[in-house]
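Peer 1: The sequence and its predicted three-dimensional model are supplied below.
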Amino acid sequence: MPSHRYPCTGPVPTTGFGAFLEAELGAPRANLRAFAQELGERFEAPQLCLVNSGSSANLAAAMALGERLGVRPGEASGRPAVALSAGFTFPTTMSSLQTAGFRVELVDTEPGAFNLDPAALERAITPDTKLVCVTHFLGYPAALEAIVEIARAHDLLILQDGCETLDLRVPTAEGARPAHALGDLLTWSFYHPHHLSSFGGGAVVCPPGPEGERWRQLVESITHWGRACTCHYDPARCSAPAGMHHNFHYLRRGHNLEMSELNACFGRFGLRTWERDEARRKAHHATLSAALAGIEGVRVHPAPANSGSAFVFPLTLEAPRFSATAVAELCPRLDARGVEIRSLMGGVIQDQPAYAEVPDHGLERCRELARRSFFVGIHHTLEAGAVEAVASILREELSP
């Protein structure tokens, strides 16, 4: 791999963490409780379960949704339980759905955009469809209100992969609302290049209210070996039998997916600078947008409106000015100038060898967008001068 002067992300700041850790690392699960509470207060998410990665969040959520639907992975059954997902779906999201026992089928994206097309979704629904998986790809909100309306009309559950987002708000008739307030379960990732780092971690976010409490109890059980005991987060609600087997009473298949106390402490450390970091990401996006606006054939995807920052800064090189191979030809030129660019997370998931057999309902728009698009970073660890330099280089390379 080349050493880039202008990478997509920089190193996550750790200065001062030693002192923070010494002051805050106390009783077992103290930081887990504090981190969950602080996240809930900051992002209007009172019901969430902390796990050790975004991928684990997707696995736990998929298993919880599967249990609600009566899906039994690894067991022969009649008709398959189908989950519909967009062509831009992350590998561990796909694997989680498959592990939970769903048959995944892919649906095309909106015209010129990254996320699930509501009209294509509705056409793909059959009596076997049980779940809709919505990926808010690259931190851009999907048309969630329309998707929820379709899903509810067909009695479908909804999983939102929000791992490339955090403070995501979606437009509704009632104004912008947190994405996790719609649908059933949403996942976050605290992997170090994402919006908030815990140096490994994630969360399953449940909807507000009593229904969210029921979801949380189910997800907490799945992430703690499948046991009944809830004493680790809410002793008052614990229904496990008393006695020496209290901690060893298992209701379902589960895993040990809990976030570590150390990761939770680092997540709290990073959350202290959230407003500053969020402002920096938005400023980087604005810098690139201003520099690249108006170039013939270059489509700049606007920042999400009335929402948190995007994950990265994507660009699409459109016909007729640019050929279908323009991005591939651009990459080595930018490499030589120290600028790191990346594809849309590897493109259409079906084009990866591991998922070549996944059926689809037509992916023409998704595949064309993947072929013609790339992204550069806007992470808060990047300095303003570096982003300005990237903007200048891109303008030079892409101008007629």
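Peer 2: Perfect, I can see it now. Numbering: from 1, shown residues only.
Peer 1: use CA for all of it now, contacts and neighbours both
Peer 2: Fine.
Peer 1: Look at the nearest residue to residue 375 once chain neighbours are set aside and say how many residues are nearby.
Peer 2: Leaving out its chain neighbours, the residue that sits closest to residue 375 by CA to CA, 6 or more residues apart in numbering is residue 314, at 4.0 Å. Using other CA atoms under 10 Å, residue 314 has 24 neighbouring residues.
Peer 1: and here's the other structure:
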Amino acid sequence: MAVSSGTAALHLSLLACGIGPGDEVLVPAFTFPATANVVELAGARPVLVDVDPESFNLDPDRLEAALTPRTRAIMPVHLFGNPAEMEAILALAGKHGLAVIEDAAGAFGSRGRDRACGSFGAAGCFSFHPRKLITTGEGGLVVTGDPALADRLRRLRNHGLDAAGAFQAAGFNYRMTELAAALGLNQLPEVDRMLAERQELAAAYRSRLAGLPGLAFQRVAGDSLSAWQAFVVRIDGRENRPLVAELKRAGVEANIGTYAIHRLDYYARKYGYRPEDYPNADRLYRFCLALPFYNGIPAPDLEVSARALADRLAGPV
């Protein structure tokens, strides 16, 4: 069902799954803050789990150690469109009776083991923000195969109103506007073409940047398809913020990858996190770089971006 944002999709999914005060939800330590924020807004505690430094996704091997009697759910993120290791995550969730809510904000069109991201857990949440594969300006989507969960989601999305016109809960106005929906629907026929183009763009960057000192590409499993919501690399030994500033002076709109939640002021103050608590997330926060990447990027612009980065790492290519 369509909602007003990807954040709204996550928030509704938590509430519809019964997550609330006293509960804990496992989330990756390296992600956009909305993933953790919605857990806080539900009255629960986001429990951070370190990530894999190669895939940039939640490390399933670290989940068991983060469990407590209060753990109710796991919220894996398919970061930058890269499918998370859902088989291992689902196995642990099933063993402990936990809900799985997928943050597939940047993974519309991504597939893991020939299955669409967002279809593995109790609910899958997508974003249609301008930086995503398709956009409605602002907007989001929740998918679920559970009819009872779908009913709760619909009520909470629309002020708690049910199909009979009765207000059954204290809900929200998280509806998508008709204008936004029309904008999104108009792009759906182009999704396959846009996905194919992004595979080509990612391959072009990889061919131009391969072998540069310290540079590592995000690892995508051989049986997975990333939608490449962003093209993010890790450059060990080069702090990303000074490098971003250098590239911007050269006319390249690079940016950091995303955020280490334990480094954010709110979470560091509230939970007493230290940078060394999540070493892989901290490493990615410091050394990941997002390069200009979007459907329709002119080939000369991609070439300029690749050359500008290469010049700063190893001299001209």
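Peer 2: Yep, that arrived. Quick caveat: nothing in here was measured; it's all calculated off a predicted structure.
Peer 1: TM-score them against each other, please.
Peer 2: For this chain pair, the superposition-based TM-score is 0.92 by TM-score structural alignment, normalised by the length of the second structure; 311 aligned residues with a CA RMSD of 1.9 Å.
Peer 1: ranges for the strands of the stretch 301-400 of the first structure?
Peer 2: Per DSSP state E, counting those that start in this stretch, the stretch 301-400 of the first structure carries strands over the ranges 312-317, 373-377.
Peer 1: So which of the ones you listed is nearest residue 66 of the first structure?
Peer 2: Taking CA to CA, strand 312-317 is the member of the strands of the stretch 301-400 of the first structure nearest to residue 66 of the first structure, at 31.5 Å.
Peer 1: In the second structure, what stretch matches the helix or strand containing residue 35 of the first structure?
Peer 2: When secondary structure is defined by DSSP states H and E, residue 35 of the first structure falls within helix 30-43. Aligned by TM-score structural alignment, helix 30-43 of the first structure corresponds to no residues of the second structure.
Peer 1: buried sites along that helix?
Peer 2: For helix 30-43 of the first structure, the neighbour count (16 or more other CA atoms under 10 Å) marks 31-33, 35-36, 38-39 as buried.
Peer 1: who does it touch, helix- and strand-wise?
Peer 2: strand 48-51, helix 261-271 (3 or more CA pairs under 8 Å, 6 or more residues apart in numbering; DSSP states H and E).
Peer 1: which residues touch the first one?
Peer 2: Residues from elsewhere that reach strand 48-51 of the first structure, judged by CA atoms under 8 Å, 6 or more residues apart in numbering: 32, 36, 40, 57, 201-206, 216, 219-220, 223, 257-259.
Peer 1: contacting residues for residue 60 of the first structure?
Peer 2: Applying CA under 8 Å, 6+ apart, one finds that residue 60 of the first structure lies in contact with 204, 219, 222-223.
Peer 1: which position in the second structure aligns with it?
Peer 2: Using TM-score structural alignment, residue 60 of the first structure lines up with residue 12 in the second structure.
Peer 1: measure that match to residue 224 of the second structure for me?
Peer 2: Distance, residue 12 of the second structure to residue 224 of the second structure, using CA to CA, to the nearest Å: 28 Å.
Peer 1: Ok, residue 186 of the second structure next?
Peer 2: 27 Å.
Peer 1: More neighbours: which of these two?
Peer 2: residue 224 (19 against 11).
Peer 1: how close does the nearest residue to that one once chain neighbours are set aside sit to residue 305 of the second structure?
Peer 2: The shortest distance from residue 224 of the second structure to any non-neighbouring residue, by CA to CA, 6+ apart, is to residue 112 (4.4 Å). From residue 112 of the second structure across to residue 305 of the second structure, the span is 29 Å (CA to CA).
Peer 1: what's the answer for residue 288 of the second structure, then?
Peer 2: 15 Å.
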